[in-house]
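In: no FASTA, just this:
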């Protein structure tokens, strides 16, 4: 499929990275296949995660088609961009159509990006995951790439004002080795391991900071508190 919109969007994002002087670290990008389909399954801590997960595939010269809620496609600004980049709208009332569209993309040799937690994690830990990523990889017969993002929540996350003027923020992108698409819990475990690794190697401790999870000394909600906040909304 022709990609006239994606390249200039990537160029704009790279410009943003330079202006903000983000300290981006990419690990494991050699795990992204240079040809053929794959499912990239990432944790979700920021509204900008699709940008950074996609950035993890660029060294392999691959563009990722992300599955995103259909409301994003209806926005007058983001909608044309999302459609132009051939991302995949997800209507939870008609999920099978989205699933089939993603399956077709995988079989056509595309990389499909999924945030299997479905929503941003307020606790900055890995929530329970939905079954779509594992099912898609198994049915399409393609690699399942567990991915972890860290630091992106400091720019824009749920329940906090976006801060796109903050400079020098470290952002870590870790792409794990492909795993067999067996169970949702196996995927969750591997993404959590990669996230733990990213947090250990992060250059700022974050102790006492809102963007650090409670179990690492931050003031983010615990998973239980985050679940109650989500339920309230």
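Out: Here it is on my side, so go on. Please read these numbers as outputs of a predicted model, since none were measured by experiment. Numbers count the residues shown, from 1 in each chain.
In: only C-alpha atoms for contact and neighbour calcs from this point on.
Out: Fine.
In: correct me, but residue 142 touches residue 40?
Out: No: taking Cα atoms under 8 Å as the definition, residue 142 is not a contact partner of residue 40, at 10.4 Å.
In: just want to know which of these two has more residues nearby.
Out: Legend: neighbour count by other Cα atoms under 10 Å for residue 142 and residue 40, higher for residue 40 (29 against 20).
In: just list what the helix or strand containing that one packs against, helices and strands only.
Out: Using DSSP states H and E, residue 40 falls within strand 38-42. Applying 3 or more Cα pairs under 8 Å, 6 or more residues apart in numbering; DSSP states H and E, we find strand 38-42 packed against strand 111-114, helix 132-140, strand 144-150.
In: quick one: distance of that strand to the chain centre.
Out: Distance of strand 38-42 from its chain centroid, counting by Cα atoms, centre = their mean, to the nearest Å, is 9 Å.
In: stretch 82-93 too?
Out: For stretch 82-93, the distance to the chain centre is 15 Å (Cα atoms, centre = their mean).
In: got another, please set it beside the one above:
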């Protein structure tokens, strides 16, 4: 992973701002906007700590050379397998994320739920706040700029395009995780921070297809 980080920085020369806001130790949530499939890889390669993301369990069960390569890729990028489509899938995913935080690790999440296809920043879903309030950990907002050009939707391999990654000051929410208003307040604060750093136009609605 160290070699991949060095190679990525040498080839793509990403601009990284505010990296000091990410604690060097202890559990923390990285909450980012989501523009491209490569976003999770980028976040993994510009941080000093491994970032854990949720990924569909079938990515880890493939056979043959392709299956092994896919499994290696998602393992190397910090992915944690979760079952999708099952009863209680969303809650089970959040429980898995709590396990990551309980180990003192970094958990990455996209509050919009899925990639923005029009470049706007959509309304955040409150799972990020539930995690933060339940685990009692800070949320570091992150803004990605240019990853939609680095790897546009539908393109299998990235092309050269310089990107910017901006980390904001940690946000510590208050309130009970079962309180809908408290979760909404924390989530909206996180999304405002992301929007301020990314400069994206904001959309008042939720994105169409969460958790994909």
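Out: Everything's here; your move. Keep in mind it's a predicted model, so treat the numbers as computed, not measured.
In: TM-score of the superposed pair?
Out: Put the two chains on top of each other and the TM-score (TM-score structural alignment, normalised by the length of the second structure) is 0.77; 190 aligned residues with a Cα RMSD of 2.8 Å.
In: which residue numbers in the second structure go with the strand holding residue 40 of the first structure?
Out: Counting by TM-score structural alignment, strand 38-42 of the first structure lines up with residues 28-32 of the second structure.
In: mean shift between the matching stretch and the first structure?
Out: Comparison of stretch 28-32 of the second structure with the first structure after fitting gives an average deviation of 0.3 Å (mean Cα distance after the TM-score superposition for the first structure).
In: ok, now which residue in the second structure is the farthest from the centroid?
Out: Farthest-out residue of the second structure from its mean C-alpha position, per Cα atoms, centre = their mean: residue 64, at 29.0 Å.
In: quote the end-to-end distance of stretch 174-187 of the first structure.
Out: 14 Å (Cα to Cα, to the nearest Å).
In: can you pull out the residues in contact with that stretch?
Out: 26-29, 31-32, 56, 128-131, 134-135, 137-138, 143-149, 194-195, 198 (Cα atoms under 8 Å, 6 or more residues apart in numbering).
In: can I get the buried ones among the residues you listed as something I can paste into ChimeraX?
Out: Filtering these down to the buried ones (16 or more other Cα atoms under 10 Å) takes a single ChimeraX command:
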select :26,27,29,31,32,56,129,134,135,137,138,143,144,145,146,147,148,149,194,195,198
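In: wait, residue 105 of the second structure touches residue 28, no?
Out: Yes: under the criterion of Cα under 8 Å, residue 105 of the second structure makes contact with residue 28 at 6.8 Å.
In: look at those two and report which has more neighbours.
Out: More crowded of residue 105 of the second structure and residue 28, by other Cα under 10 Å: residue 28, with 26 against 20.
In: now that one: closest residue in space that isn't a chain neighbour?
Out: residue 106 (5.1 Å; Cα to Cα, 6 or more residues apart in numbering).
In: who's in contact with that neighbour?
Out: Residue 106 of the second structure touches 26-30, 49-52, 100, counting by Cα under 8 Å, 6+ apart.
In: now the helices and strands packed on strand 38-42 of the first structure as a markdown table including distance to residue 230 of the first structure?
Out: Compiled in a markdown table, these are given as follows (distance: least, Cα to Cα, whole Å):
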| stretch | distance to residue 230 of the first structure |
| --- | --- |
| strand 111-114 | 20 |
| helix 132-140 | 21 |
| strand 144-150 | 21 |
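In: residue 97 of the first structure is nearest to which of these?
Out: With Cα to Cα as the criterion, residue 97 of the first structure lies closest to helix 132-140 of those, at 12.5 Å.
In: next SSE after the longest helix along the first structure?
Out: For the first structure, the helix that runs over the most residues, judged by DSSP state H, is helix 184-201. For helix 184-201 of the first structure, the following helix or strand on the C-terminal side (DSSP H and E) is helix 223-232.
In: helices along the second structure, start to end?
Out: Under DSSP H, the second structure gives helices at 2-12, 39-46, 64-76, 89-102, 127-135, 147-150, 180-198.
In: most tightly surrounded among those?
Out: helix 127-135 (a mean of 23; mean count of other Cα atoms under 10 Å).
In: quick check: angle from that helix to helix 180-198?
Out: 120 degrees (axes from the mean of the first three to the mean of the last three Cα atoms, to 10 degrees).
In: I'd say residue 82 of the first structure and residue 73 touch.
Out: Yes: if you go by Cα under 8 Å, residue 82 of the first structure and residue 73 touch, sitting 6.2 Å apart.
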